[in-house]
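S.K.: Task: produce atomic coordinates for the following.
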Amino acid sequence: MTIESRRSVAGAAVLRGEITTALRSALLEELAANGYGRLSIEAVARRAGVAKTAVYRRWNAKIDMVLEVVTEFAGRKLSLPDTGSLRSDVHLVLQILAASLEHPLASQIIPDLLVETGRDPKIAEALRRAQQAIQDEVGVPLIKRAIERGELPADTDPDLAIDLVVGPLYWRLTVARRPLSPDDLEKLTDVTTAALSGGQPRPPDRTN
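M.R.: Predicted coordinates for the structure are as follows:
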């Protein structure tokens, strides 16, 4: 074994995966509990049960740690199957988004980081890239499928369309911070689908 390969093995042993995972979890918990402004490397290390040198082996500063972990958390792959119709696709997207925004950690972290985007362009750009990646991966195929089915006009702008899908729900849960009931989600699905297709929302089901 060469000196270089021995160093590589040693380095891999130092940056153990379980410690990195613990630090990532601790960072998200600290962000949710105290916000970015009060976040400290010492607090993250303490919550993870490691020395703060373990943090510095992985990240040079608080901002580097936050950008990497939050970008990875926000940019997780999302699988959206073709449900067969625009309405059911929209409903599935809204269900997934609502579950994500109502998550105990996300519901605290996202509003705090949105405030920080006005102060730190690096955070603003990281969140913008993560949002765009999700939009490209999920929103664009959703709109293209609807166009292929004849449910939407061929010149529908995918970016504007998906803004219309997620915008009201994002406002409701992240800005207004009002809870969402299953009935609210159904109504929002109907109104959003109607707005996209240029039709009228279906009347509420009063058979129950």
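S.K.: alpha carbons only for contacts and neighbour counts from here, please
M.R.: Will do.
S.K.: and the residue nearest the centre of the chain, what is it in contact with?
M.R.: By C-alpha atoms, centre = their mean, the chain has its centre lying nearest to residue 74, at 3.6 Å. Residues counted as contacts of residue 74 (C-alpha atoms under 8 Å, 6 or more residues apart in numbering) are 127, 130, 131.
S.K.: From these, list just the buried residues.
M.R.: Among the contacts of residue 74, those buried by neighbour count (16 or more other C-alpha atoms under 10 Å) are 127, 130.
S.K.: And the contacts of residue 74, which is closest to residue 147?
M.R.: Nearest to residue 147 among the contacts of residue 74 is residue 131, at 22.7 Å by C-alpha to C-alpha.
S.K.: can you tell me the helix or strand for that closest one?
M.R.: Here residue 131, judged by DSSP states H and E, is contained in helix 121-134.
S.K.: run this one through as well so I can compare:
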Amino acid sequence: MTTEKKRPPAGAAVLRDDITSAIRRAVMAELAEVGYGRLSIEAVARRAGVSKTAIYRRWRSKLDLVLDLVSATAGRSLPLLDTGSLLGDLEILLHVLAKALRHRMASQIIPDLLAEAARTPQIAEKLHQTLEDYQRTIGVIVIGRAVERGELPADTDQRLAVDLIVGPVYWRLAIARAPLPASEVRRVAETIVAGLRVASTGSDSGELKH
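M.R.: Below you'll find the predicted structure:
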């Protein structure tokens, strides 16, 4: 029994993955260099070495192009390794977050898109959805493991916990633009663990209920 390969409909455009990847890389480079406001399809096409038509076959506008880029980036799985302890899990996670936020493109693109979100509801919605997905993933996996190990109580507020985990690193690197030496990451992780335990104790007594 032979299996026939399906052919694309006659006249249909075949969207090559390598061209799509080249366009996405060009968008990231352009966003880092000029920001969303000055981003143009022409410049992206020139940097990617493709025609504008190749871009418009995939996306209707630069807004769709940037929203897709955010989705594609968010789709990359976080390396949430199980080290056997909450402290170990947090230390690895903080190293990963710090490395990502120190990247030249990320340090320029993220603040620009956050500023643009105040003017463009679609970007605000996509960023909110992306952050919610990240928060849910970290909460379910990292905090869930800690609860299973007995390191944190079952009623630990996962949303608050993730705020305590991500907040210090984001503030230091993306807002204050101050360095976070690798040697200091463990101390930050230890402080977060202590804070989570205090918050959990307060939650048990009703102090942090909201």
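S.K.: What does the TM-score come to for these two?
M.R.: TM-score of the superposed chains, computed with TM-score structural alignment, normalised by the length of the first structure, equals 0.87; 194 aligned residues with a C-alpha RMSD of 1.7 Å.
S.K.: List which of the contacts of residue 74 of the first structure are still in contact in the second structure.
M.R.: Retained in the second structure by both residues aligned by TM-score structural alignment, their matches' C-alpha atoms under 8 Å are the following of the contacts of residue 74 of the first structure: residue 130.
S.K.: Throw the contacts of residue 74 of the first structure into a markdown table and include distance to residue 33 of the first structure, thanks.
M.R.: What follows is these, written out as a markdown table (distance: C-alpha to C-alpha, whole Å):
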| residue | distance to residue 33 of the first structure |
| --- | --- |
| 127 | 20 |
| 130 | 23 |
| 131 | 23 |
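S.K.: Can you verify my assumption that residue 165 of the first structure contacts residue 192?
M.R.: Yes - applying C-alpha atoms under 8 Å, one finds residue 165 of the first structure in contact with residue 192, separated by 6.1 Å.
S.K.: Can you pull the residues that touch both of the two?
M.R.: Joint contacts of residue 165 of the first structure and residue 192 (C-alpha under 8 Å, 6+ apart) are residue 90.
S.K.: follow-up on the earlier one: helices or strands next to the helix or strand just after the helix holding residue 131 of the first structure in the packing?
M.R.: Scanning forward in sequence from helix 121-134 of the first structure by DSSP H and E, the next helix or strand is helix 140-149. Here helix 140-149 of the first structure touches helix 86-101, helix 158-170, going by 3 or more C-alpha pairs under 8 Å, 6 or more residues apart in numbering; DSSP states H and E.
S.K.: tilt between the longest one and helix 140-149?
M.R.: The reference is to helix 86-101 of the first structure. Angle between the axes of helix 86-101 of the first structure and helix 140-149 is 170 degrees (criterion: axes from the mean of the first three to the mean of the last three C-alpha atoms, to 10 degrees).
S.K.: list the buried ones in the following helix or strand past helix 86-101 of the first structure?
M.R.: Note on helix 86-101 of the first structure: by DSSP H and E, the next helix or strand toward the C-terminus is helix 106-117. Within helix 106-117 of the first structure, the residues scored as buried using 16+ other C-alpha under 10 Å are 106, 107, 108, 109, 110, 111, 112, 113, 116, 117.
S.K.: swap in stretch 29-37 of the first structure?
M.R.: For stretch 29-37 of the first structure, by 16+ other C-alpha under 10 Å, it's 29, 30, 31, 32, 35, 36.
S.K.: ok, now stretch 57-75 of the first structure?
M.R.: Within stretch 57-75 of the first structure, the residues that count as buried by 16+ other C-alpha under 10 Å are 62, 65, 66, 67, 69, 70, 71, 74, 75.
S.K.: which SSE is the third one in?
M.R.: Which is residue 66 of the first structure. Applying DSSP H and E as the criterion places residue 66 of the first structure in helix 62-74.
S.K.: and that helix, how far from the second structure on average?
M.R.: Aligned to the second structure and superposed, helix 62-74 of the first structure gives a mean residue distance of 0.9 Å (mean C-alpha distance after the TM-score superposition for the first structure).
S.K.: Could you give the residue range in the second structure aligned to that helix?
M.R.: Mapped onto the second structure using TM-score structural alignment, helix 62-74 of the first structure spans residues 62-74.
S.K.: Also stretch 93-113 of the first structure?
M.R.: Taken onto the second structure by TM-score structural alignment, stretch 93-113 of the first structure occupies residues 93-113 there.
S.K.: tilt between the strand or helix carrying residue 26 of the first structure and helix 106-117?
M.R.: Using DSSP H and E, residue 26 of the first structure maps to helix 17-34. Angle, helix 17-34 of the first structure to helix 106-117, by the same axes, to 10 degrees: 80 degrees.
S.K.: I'd like to check what contacts helix 17-34 of the first structure. Which residues are they?
M.R.: 39, 43-45, 47-48, 50, 54-55, 66, 69-70, 105-106, 108-109.
S.K.: With that, I have no additional questions.
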